[in-house]
Each structure stands twice: as C-alpha cells, then as structure tokens.
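# Structure, please.
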Amino acid sequence: MSNDFADLKGVRVMAVDSDPDSLYLLKVIFEQCGCTDVTTATTAQEALHLLKKSQPHILISELRLADANGYSLVRQIKQQKSIPAIALTASVWQRDRDRAIAAGFCQHLPKPFDYDELISIVVALVGKTA
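The predicted structure follows:
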C-alpha cells in the first residue's frame, strides 16, 4: 500500500459484505490509513440498523449480500442520507457497473481490487487532499 495518499484521519467508513474476510481486510486497510471509525456489517439489515447510530462519511458495499443486494441497500440509504458509496464487488460485468451507478453508487470497483485505487477513490469522494 502506497503512502502517497492523504491521511484519512477523522474519516468514518461503513463497509458491508457477507464475507467476514473481506470486511476484516477493509477494516485493516482503513485503520492503517487513520480512519477514526470503521463500521462493518454482514447484511443489509445490519447496515441499515447501524446507520441509525453512526454517521459514516462513505459507504463501501458488495453488491451480493446474504439478505438483499447492494443496489437496494444503497437506494434505501440514499433516501435517508447523502453518503458517497462505492460498490466493491465480485459482480464485474458492465451491466453490473451500470446498474450500480444507476442505483446510487458513485464508483464500481471490481474484486480483487488494488488498495491504492480504493484509497484514491475514497480520498476523492470524501474531499480529502493528497
């Protein structure tokens, strides 16, 4: 992971993925970048519940969740809050990307992903400077 990116100190991240290993990796990455709070959820319902208590600066979600899909999750969240969202997903087809953007995601990043690219996108979306 490159050190060329802005310090993300003070940034609050919510990551949603049915895979605990993916969530752990995202938590480690963002904590190493100095994020103040990295909240994780394994289901859409859990994410919606946690959003009542937290105010993340950015949402990162898989499109394939155990109880719903990331498309409906981001639509529900966007009705309540204005949070930039990244689809970080194994759904890599162009139609998946188009559908993610139409649902309200700002970016679509396929797995496996490049750490530096993810951090760069987060920096751009939360308005940090490099």
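
# Could you use CA atoms for every contact and neighbour count after this?
Will do.

# Can you give me the neighbour number for G10?
11 (other C-alpha atoms under 10 Å).

# One more sequence to fold, the one below, so I can look at both together:
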Amino acid sequence: MSATARILVVEDDPHIRRLVRAALQRAGHAVSEAASAREGLSLLDIEKPDAVLLDLGLPDRDGIELIQIIRARSAAGVIVISAREDTAEKVAALDLGADDYLTKPFDTEELLARIRTVLRHRQSGEAGQTRIVIGDVEIDLTRRRILRAGTEVHVTPKEYDVLAALARHPDRVISHAQLLRNVWGPAHEQRVDYLRIVVRNLRQKLEPDPAQPRLITNEPGVGYRLRGLE
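As a prediction, this is how the structure comes out:
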C-alpha cells in the first residue's frame, strides 16, 4: 500500500501489541492500540480505522461479540488474531463478518500480507466488481461466464454459483456453511459433501494441477479461499 492506512490493534497482551505496532509502523501505517473491548470500540469511533486487528480473548468481552458491532459501526476490514485454534471459533468469526483469521503465534510478514489484501479489497469496493481476473482465469459475474486462457469453460449452475461466491471476496476464507447456505439454501448447510464435489470439479476445470490447487485453496475444517493476486 502506498498510502498510509489507519490500523486499530485490539489486543490485551502488551508484548504482542508492541510486536504488531513495530511491524505496522515499519510498513508505513498509523497505529492505534486498545487493551480492552471498551477501549477498542471507543477508538473505532474516534480514529475511524481502515482495518482492525482483533484478539478474541479480551478481558472485558469476548472478541467474537465485537465482530458484528464493528461491522455495524464501521467499514473497516477485520482480521482476527487469536490463540484459539478451534475450527468452530474460526467459522464463527468468518460467518459473523471477519475478513480473515490468523492464529498465534504468527509471522509478521504474513500479517502484513493479510492486511494488504483486506485494505486492497475494501478500498477497491470489491462487492461492486463484475469481472474478476486471476492469472489466466476470468470470471464475468454479469454474463455468468468463466474463461480460462481466453476459452470459455463450461460449468454447471452450482459450480458457477460457488465460484462466484468466492470471487466476490477473493483472498477471503468463506466458510463451508456460508457457501452452502448461499448456493444450496439453509436446509443444506451441513452437506459439506455437496461442496467438496463442486470444488473438486472446479479444480479439474480451472487448475493447472488439480492435485496441487493454487486457485481454490482449502482452510481445513473451515472453508475455501479463492486466491487473488498479491
């Protein structure tokens, strides 16, 4: 990012705050820090950050509860940073509107890459895009067409709907339940087998090596991500 972004770090561990602040400042970002949920929500209104790095284990409130509040009060991107590795926690955070989830301990370069992705999509208004190009794959959301290296690829309606749902939020993990609700309906949100079949078919049609997918990647037990261009 060439322009400075405002990043709010909501984390009760002072050591992690110092580590993250140093990495963000080296990358040219302006940083605000909060050690509690109350302080974080106050700074959210005052600082109007471009992105929020949110710990879940806060002393006064569970960070999961804050995701929807942040979403209702701000257009900031939300990246959860947590020591919790439970798959259900990750799914809950993503379903409530988090853009990404990073598990402690983490590499600061990876964190900066995730932030760049969130900022890029937020600032470009990704929801309004009608044409997504990733490598030699083009997804035309207006015409419901998929091209690979300029040649149209035949996909079934379900395959298209899954790919389109991922393409509207490239680089963001979309949970299995969310994809199933959007494509098959609420009654089928436990049928992960439906989703696996569709993703396998899409990989066969779009990936150079379906056995080593690089376009549609899996977050084990959580969901899928359509890899964009860094």
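
# now what about the TM-score between them?
Between these two chains, after superposing, the TM-score reads 0.88 (TM-score structural alignment, normalised by the length of structure 1); 123 aligned residues with a C-alpha RMSD of 1.6 Å.

# mind listing the strands for structure 1?
12-16, 37-41, 58-61, 85-89, 107-110 (DSSP state E).

# which helix is the longest one in structure 2?
helix 108-124 (DSSP state H).

# So for it, what gets flagged as buried?
Across helix 108-124 of structure 2, burial judged by 16 or more other C-alpha atoms under 10 Å covers L111, R114, I115, R116, T117, V118, L119, H121, R122.

# could you check the angle strand 77-82 makes with it?
160 degrees (axes from the mean of the first three to the mean of the last three C-alpha atoms, to 10 degrees).

# Pull up the aligned stretch in structure 1 for the next helix or strand after helix 108-124 of structure 2.
Note on helix 108-124 of structure 2: by DSSP states H and E, the next helix or strand toward the C-terminus is strand 131-134. The counterpart of strand 131-134 of structure 2 in structure 1, using TM-score structural alignment, is absent.

# Quick one: distance of strand 131-134 of structure 2 to the chain centre.
Put simply, strand 131-134 of structure 2 sits 17 Å off its chain's centre (C-alpha atoms, centre = their mean, to the nearest Å).

# in it, what's buried?
Buried, per 16+ other C-alpha under 10 Å, within strand 131-134 of structure 2: R131, I132.

# what does stretch 53-64 of structure 1 give?
Quick answer for stretch 53-64 of structure 1 (16+ other C-alpha under 10 Å): P56, H57, I58, L59, I60, S61, E62, L63, R64.

# Aligned to the first one, what sits in structure 2?
Looking back up the chat, that one is P56 of structure 1. Using TM-score structural alignment, P56 of structure 1 pairs with P49 in structure 2.

# can you check V122 of structure 1 too?
With TM-score structural alignment as the criterion, V122 of structure 1 matches I115.

# Next: P112 of structure 1.
Checking TM-score structural alignment: P112 of structure 1 goes with P105.
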